[in-house]
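A.B. asks: Here is a sequence with its predicted model. Questions after.
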Amino acid sequence: MTRHARMLEPARWGSLELPNRTYMPPMGTHTANADGTISDAGVAYLVARARGGIGLLITESIQTQDVYDLPTGSTISLTHDRHVAPLRDAVTEVHRAGGLISANLTPGLGRIMPAGPDGGAPFSASDCPTLMDPSVRCRALSLEQVEDILDRFRAATRRALECGFDGIDLHGHTGYLTDQFLSAAWNTRTDRFGGDVRGRATFATEMIRIVREEGGADFPLSMRISVRQGFPGGRTPEEARELAVVLQDAGLDVLLVDAGSYEAIDHAFPSYYMGDGVYLPDAEVVKPVLRIPVAVNGNLTPDLAEQALADGTADFVGFGRMVIADPDLVRKVAEGRPEQVRPCIRCNEMCIGNVVAGKALGCSVNPEAAQEATRVLLPTPVVRKVTVIGGGPAGLEAARVAAERGHTVDLYERGTRLGGVLEPAATPEFKRELHRMVDWWEVEMARLGVQVHLDHEVAADAPEVTGADAVVVATGSTPWAPPVPGADGLSAVQVLDFHRGAHVGPRVVVCGGGLSGADAALELALAGHDVTIVEADPQIASDMVVHNRVALLRRLAEVGARVLTGHRVTAIRDDAVVCEGPDGPVELTADTALLAFGVRPDRALPDALADGPATYVVGDCVQPSKVGDAVHAGYAAGAAI
C-alpha cells in the first residue's frame, strides 16, 4: 500500500469527481499566440501534465477583458469568439489524455501594470498608488466601468463554458484587480463595491453570481485568495476568515489559499529560502470556519502533502513548480516510484523568472518544460559508445539523455561523489533540494544502466576517450581569486572547501557577494557566526532572480549578517580583512576570510582534445553559469549524439 493513500484517493471538487486530491494551480507560461489564442506549445504543456496523473489542471490566468489593461503579450484570452475554438481543442486533448481542467479567469491586473491602455495611469478599484511608481496614482474605475468589466467577464464565462472546461477558477490573489477590490489597502470606494469586508467582496461575489447564472448551481467553481498579503496594512487573518466565509456563502465550491503580493513577492513565489509548506499556515487560518474544501499549495512535497491531508489542514494539495519540473509526479507516486520524481529546486529562474521577463516558461531541471511539442527524445537509430567526463549537472544530464535514447554510456567523475559543485553547495538546509536533484540523477543512472566511475581522472589520450564514439566533456570550473595579499594564508578558506567541511572561525568575512558567497553567509549566520559580506558591486547577488533576492536579503537581515557593498578586498591578514571603499580603507576583524570571488572554466581537458563532430563541451568548462544553463546544455548534448 502506498504511503500517499490519502493524496491518491478520489475526492469531489464541488460536483466534479477528481481521481485524487491533487491539482495544478494557475501558473503563467507566456506561451500563447500574439492574438491571445492558446498555442501548440501551451496545449502540449497541459496534455503532458494530464497524462502525468494530476487530479485537476487549472490553466494559467485567462484574460476576460482587454479594455482597461495594457496587453501583457503571450497570455491566453477569452475576450473574443476567435479564442474559443483553439481552447476547445485544448480541453478535448486534455480529456483525451485522461485529465480534467478548470479555466482560471482574470478580470484584469490594475495597479500592477505600469500604465493603462491609453498610456495614462492604470485603472484600479480606487486611486491607490501604482506598483511600479507609488508617486503615480491609479485612475479609479467608475461604476459604469466596473459594470462593463463584469459584463465582459460574463461573456468570457460563456466562452469558457463553450470550450468544455470542467470548472472555473477565479483569479483573486496576489494583488491583481480582484484583490485590489478585496483589500482595504487599495479599495476606498464608497459605492456598493467598497466599504467593509462584505462590500469590498462585492466585485468577487458578482463574478461568482455570474458563473452560477451561466453555468448552473452545480458547476464547479473555485477561487484563490491571499490570506496574508505580507505588507503593512495588508490583509489580517481575522479579515481573511471573514472574507473566506463571504465567498463561501456567495457560492464557491472550493477555496484555494496562498499568501503574498507584489509588495511581498518572495511570499507570492516562495524560493528555497522559504522552506517547505509555506502556505499551510494560511490553510489553517481559514479551514476551521469553512464548510467547503480548502486547497493549498506552496513548496509541498508528496510526503508533506500527505501529512497535511491526514492532519485535516487541507482537503486538496497543489503541485505547481513541481509538475513543471516533473509532469509525471502523481503517476510516479501512485506507482510507488516517488524516488523517480524529478525534484523542483525552487530556484524560480526559468519558470517565474522567464515569465516576469516576458519570455516563455522554462525549467532549470526539466529542459522539456513548455517545449513538449518540439523537444521529444527519440530512440537513436545507431547505438554509440558514449563517454561523459564530469559528474556535475551538465555531465549527469548529458549521460541521462544519451542513455534514455539508447546509447551505451560511461560517466567518469574525478571526485568521490556525483554532483559537481552542487554536492558541496547543497550543505545548508535551505538548499537541500539540490541534494535531492543529485539523488534523482543517481537513480536515473542506475535505471538507465549508465556505468558510473568515481574517483577516476580521464586524460585526453586515455582509452576512455580514444575508444568512444562520442565524448561529452563537462569538467566544470575552478575557484578564482584576484591577486590579493594573504589570499593564500591560513585564515583564507575557499567557499567550496567550507562546504566540504573546512573549519571557519566565529567571525567570518565573506569576500564576494555573488550567489555562492551570499548563500554561504546565510548558512554561517544561521549557525551563529558573526558574518560580513564584502562586495565590490553596488549590490549582492545581482544576477539572482528578483523573487529569490528579496527573500535572501530579508533572511540575511533577520539573522544579522552585515552587507558591505561598493568595497573591494585589498588584503587578508590572520585577524582581519582590509577593504577599500568610497570613503577610504576599512578594516574588518575576522578569524576567517571566506573566498567567494567566483570561478573560471576548467579548460585543461577541453583544450587538450581535438575538436570534432563527436566531441561536446558543456557546462561550466565553457562558461560558468547557473544550474539551469548547465542542465540545458547537457540535455542538448545528449540529444545531439
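C.D. replies: Received the coordinates, thanks.
A.B. asks: hey, let's count contacts and neighbours off CA atoms from now on
C.D. replies: Fine.
A.B. asks: residues in contact with the spatially closest residue to residue 632 that is not a sequence neighbour?
C.D. replies: In space, and not counting its chain neighbours, residue 632 is closest to residue 367: 5.7 Å by CA to CA, 6 or more residues apart in numbering. By CA atoms under 8 Å, 6 or more residues apart in numbering, the residues touching residue 367 are 631, 632, 635.
A.B. asks: SS state for residue 151?
C.D. replies: Secondary structure assignment for residue 151 (DSSP: H, G, I helix; E, B strand; the rest coil): helix.
A.B. asks: okay, now it: neighbour count?
C.D. replies: 16 (other CA atoms under 10 Å).
A.B. asks: Same question for the one 4 residues further on.
C.D. replies: Residues near residue 155, counting by other CA under 10 Å, number 19.
A.B. asks: next up, a second structure to put side by side with the first:
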Amino acid sequence: MYKLLSPAMIGPIQLKNRVIFPSMCLYFSDQDGNVTDKLYTFVERRAQVGVAGFIIPANPHGTNKPNRASIADDSRISQWRRLTDMVHRYDSRVFCQLHPSGIQFGRVGFSKNPLEHTAEEVQFLIESYAQGALRAKKAGFDGVEIHGAHGHEVALFLSSLINQRTDQYGGDLAGHARLVTEMIKKIKNYAGQDFPVILRISGEERLPGGRQMAETIELCRLVEAAGADAIHVSVGMPDSEQWECPSSDIPQGHIAWMGEMLKKNLQIPVIIVGRIVDWTVAEEIIETEKADFVTVGRALLAEPDWMKSIGCPEQDLIRHCIGCNQGCRNKRGKKKSPCTCLQNPMLGQEELVEIKKDETIKKVCIIGAGVAGLEAADVMSQRGHQVTVFEKEKELGGIFRWASVPPGKKDYLNLLRYFEKVLTRRGVKFVFDHQINELPGGFDIYLLAVGGREIIPALENNGAALYRAIDLLSGIREADGDSFVVVGDGLVGYETVDFLIAKGKKVIMVGDNPEDPLARLGIARWRFMEERFQKGEIRIIRDALVISLGTDSFTIKNKNGETEEIPGRYTYVLACGYGANEDLYHQAQDPDQEVYLIGSAKVAGDAMDAIHDAFRTALGIVVK
C-alpha cells in the first residue's frame, strides 16, 4: 500500500489517509457568511472519493466580509452541523480554520492594526478564538486550525519583523508566540484537552528581514509545549504573495524541506502545502518523512477525482492543475466572486450543473481543436453525441500549445494531454491537417471554435525582418539576431519577451495597453516573470505605438502624438494579441444548420474565457 493512503493521527483523531484539503478563499458562502449548498456540494464531491480531511475557514468574530463563512455566533452552529455530519458519513474529518475576515496586513481593507490592541483587546481576541473553537466543537468539527500565516492577525504577532510591541505580546520570541500559546491553552480549556488544535504558520515570510526557518522552529517548539497537536507549514506574506500560491514557475512540493526541518525538531505531526499536484510528489513527501500529511488545494479544484490518480497507470485521464491561478486567484480575487478554474468550469457551480446523456444522439461537428473546441467536444461527448473535430494543424491545442512554451509554463501541456486521452477514449473523432472554408455536410450541430483573429497593426516596413510571435513560439521561425523589438505589451507581448530573454536576447517592448502587468498576469506569474526581466536586458516603452520599421531604426508615436526615432538594428516581432473571428459563422447562412460560435472566435479573451464560454454554450444546446 502507498504510504500516502495509510492512516495517521492528529491528536486523538485518526485520519484514514494523509491527504487534506486546506483552507482556501473559495467565496462559496453567501453575503452573510452562511453555509451554502455550493460549499456543501463542493466538500461532499471530494469526500466521496476519499479525501481524509478538510480544513474550512470561518470568521470567529467581527463584521463578516461577503462570501466568507462565519462561526462568530451560536446561530451558525446548526448550519455547520449539517456539513460536518456529511463529512463524517464518508469517514473523513473536518477542521475549522479560525480565520478572521478582512484582517490581513498589507491588503486593501485592512483597518485597525491588531498590533495596536491594548492588553485588554488582546485578551478579547484570545477569548474570541476560544469561543469560536467551542462553537466549532458544538458544530461537529473534529478540531480547529489557528491561521497564523500570510499576514493575518495572528501572523502579525508571530512576526518579529512586523511586531514591534514592547509588552508581553512582543519583544522576545516567547512574547511573539504568547498570543498563540495563550489561545491554544484557552481553546483546550473550553473545548477539552482532547480537541485538536493546529497552527498554520509561514515557515519563511520571504520579506527582507523577515522570519526564516530557524526562528520558525523555535516558535513551533513553544507552540507545541502549549498543547498544539500539529503544525501546518506554508510560506509567504501579502508582500511576497507569489510564494503563498505559486504559479507553474515554481516546482511542485517546493517547501517540503521546511516540513522535514520541523519534523526533526518536533514531536507533533507536520502538515505541508506548496503546489502538490501529482500524487507521486505527495507520496515521496510522506514516504521520505518530510511531512505527516500533505494538503492538496488547487489540484482538487481542477480535478475533484484527484484521489483516483493515486497509483493510476493512466495519469492523463485525470486533470492536473497547471498552476495558472486564473480562476482560483486572479479573477476571483479581482471580483471577490466564487472560486472557479480555467480547466474545470464546473467548479463553483457543482450544486447547479449536471451533465446528463441526451435521449437523442446527434452528429456534432466542431471546427477547431483549440481549448474551446476541446471543451465543447468534452461536453457534447459526455452528453452522448457523435463528435467530430476538424483542425487545420497537425495536432490539437491551437495557440494554447504555444502558450506553454514561455518559461515556467510547460505544465500547461497537461491540459492538452488530458483532452487528447479522454476524448479519444470517448470516441471523439479528430481530423487533422484539414482546413475548413465552408461547413461540411452530414452534421446536425456545428460549433465553430476557430480561435481569434491575430491583430496585425498598420506598420510601415522598410525592409526590416518581421516575425509573428506565434511563429517564434511554435518553432516555425528561429529567433535569429541578438536584439529584438516586441510590438505589443499585452499578454502575448510579455510572454514573448519572457521567451526571448530566456534565449539571451536583448529586447525592447512597445505598446499602449493601459492595464498593469500585475493585473494582466496575476501576482504570482508577474513577480516571477519580473525577476527574470530584471536579470535580462529589457526596455519597456509604454503609452506608445510603433508606426514604422527600418533596418537601422524604428519610429514610435506616444500618446501625445509625438514621434521618436530609435536607432539600432533589430528583429521585430508582432505580439498584439487576438480579436474576434466571425467570418465562418457569418458564411453559415443555411437556416437548417444549427451553428454556434464559441470561444475566442466569438469574444476575444484568454484561455479561461474560451473554455468557459464553450462549456456554457455546449451545455445550453437544446437537443430535440
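C.D. replies: Yep, it's here. If you're wondering where the values come from, they're calculated on a predicted model, not measured in any experiment.
A.B. asks: Give the equivalent position in structure 2 for the residue nearest to residue 632 of structure 1.
C.D. replies: Correspondence of residue 367 of structure 1 to structure 2, assessed by TM-score structural alignment: residue 345.
A.B. asks: Would you mind pointing out the helix or strand its match falls in?
C.D. replies: If you go by DSSP states H and E, residue 345 of structure 2 is not part of any helix or strand.
A.B. asks: coming back round to it: are any of the contacts of residue 367 of structure 1 buried, and which?
C.D. replies: With neighbours counted using 16 or more other CA atoms under 10 Å, the contacts of residue 367 of structure 1 contain these buried positions: 631, 632, 635.
A.B. asks: Relative to residue 616 of structure 1, how far out is the last one?
C.D. replies: The gap separating residue 635 of structure 1 from residue 616 of structure 1 is 11 Å, by CA to CA, to the nearest Å.
A.B. asks: What is the equivalent residue in structure 1 for residue 473 of structure 2?
C.D. replies: Following TM-score structural alignment, the counterpart assigned to residue 473 of structure 2 within structure 1 is residue 499.
A.B. asks: again but with residue 231 of structure 2, I slipped
C.D. replies: Aligned counterpart of residue 231 of structure 2 in structure 1: residue 255 (TM-score structural alignment).
A.B. asks: three-state assignment of that match?
C.D. replies: Residue 255 of structure 1 - assigned by three-state DSSP - is strand.
A.B. asks: Return the subset of the contacts of residue 367 of structure 1 lying in helices.
C.D. replies: 631, 632, 635 (DSSP state H).
A.B. asks: is it true that the second one touches residue 396?
C.D. replies: What that stands for is residue 632 of structure 1. No: in this structure, residue 632 of structure 1 is not within contact of residue 396 by CA atoms under 8 Å, at 11.1 Å.
A.B. asks: tell me the secondary structure for residue 613 of structure 1?
C.D. replies: Under three-state DSSP, residue 613 of structure 1 falls in the coil class.
A.B. asks: So it versus residue 472 of structure 1, what's the distance?
C.D. replies: With CA to CA as the criterion, residue 613 of structure 1 and residue 472 of structure 1 are 11 Å apart.
A.B. asks: More neighbours: which of the two?
C.D. replies: Counted by other CA under 10 Å, residue 613 of structure 1 and residue 472 do not tie: residue 472 has more neighbours, with 26 against 8.
A.B. asks: Aligned to the more buried one, what sits in structure 2?
C.D. replies: In structure 2, residue 472 of structure 1 lands on residue 447 (TM-score structural alignment).
A.B. asks: show me the contacts for its match.
C.D. replies: Residue 447 of structure 2 sits next to 364, 365, 366, 367, 373, 376, 595, 596, 597, 598 when contact means CA under 8 Å, 6+ apart.
A.B. asks: The second one belongs to a helix?
C.D. replies: No: checked against three-state DSSP, residue 365 of structure 2 lies outside a helix; its state is strand.
A.B. asks: which residue in structure 1 lines up with it?
C.D. replies: Per TM-score structural alignment, residue 365 of structure 2 is aligned with residue 387.
A.B. asks: what does residue 178 of structure 2 give?
C.D. replies: Matched to structure 1 by TM-score structural alignment, residue 178 of structure 2 sits across from residue 202.
A.B. asks: what's next to stretch 328-338 of structure 1, contact-wise?
C.D. replies: Identification of contacts with stretch 328-338 of structure 1 by CA under 8 Å, 6+ apart yields 2, 4, 8, 22, 48-49, 51-54, 302, 322-323, 340-342.
A.B. asks: and these, which of them are in helices?
C.D. replies: Per DSSP H, helices hold the following members of the contacts of stretch 328-338 of structure 1: 8, 48, 49, 51, 302, 322, 323.
A.B. asks: Just put these in a markdown table and tack on distance to residue 350 of structure 1 and neighbour count.
C.D. replies: Converted to a markdown table, those look like this (distance: CA to CA, whole Å; neighbours: other CA atoms under 10 Å):
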| residue | distance to residue 350 of structure 1 | neighbour count |
| --- | --- | --- |
| 8 | 29 | 22 |
| 48 | 18 | 22 |
| 49 | 18 | 26 |
| 51 | 23 | 18 |
| 302 | 23 | 21 |
| 322 | 13 | 23 |
| 323 | 14 | 24 |
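A.B. asks: Since that was my last question, I'll sign off now.
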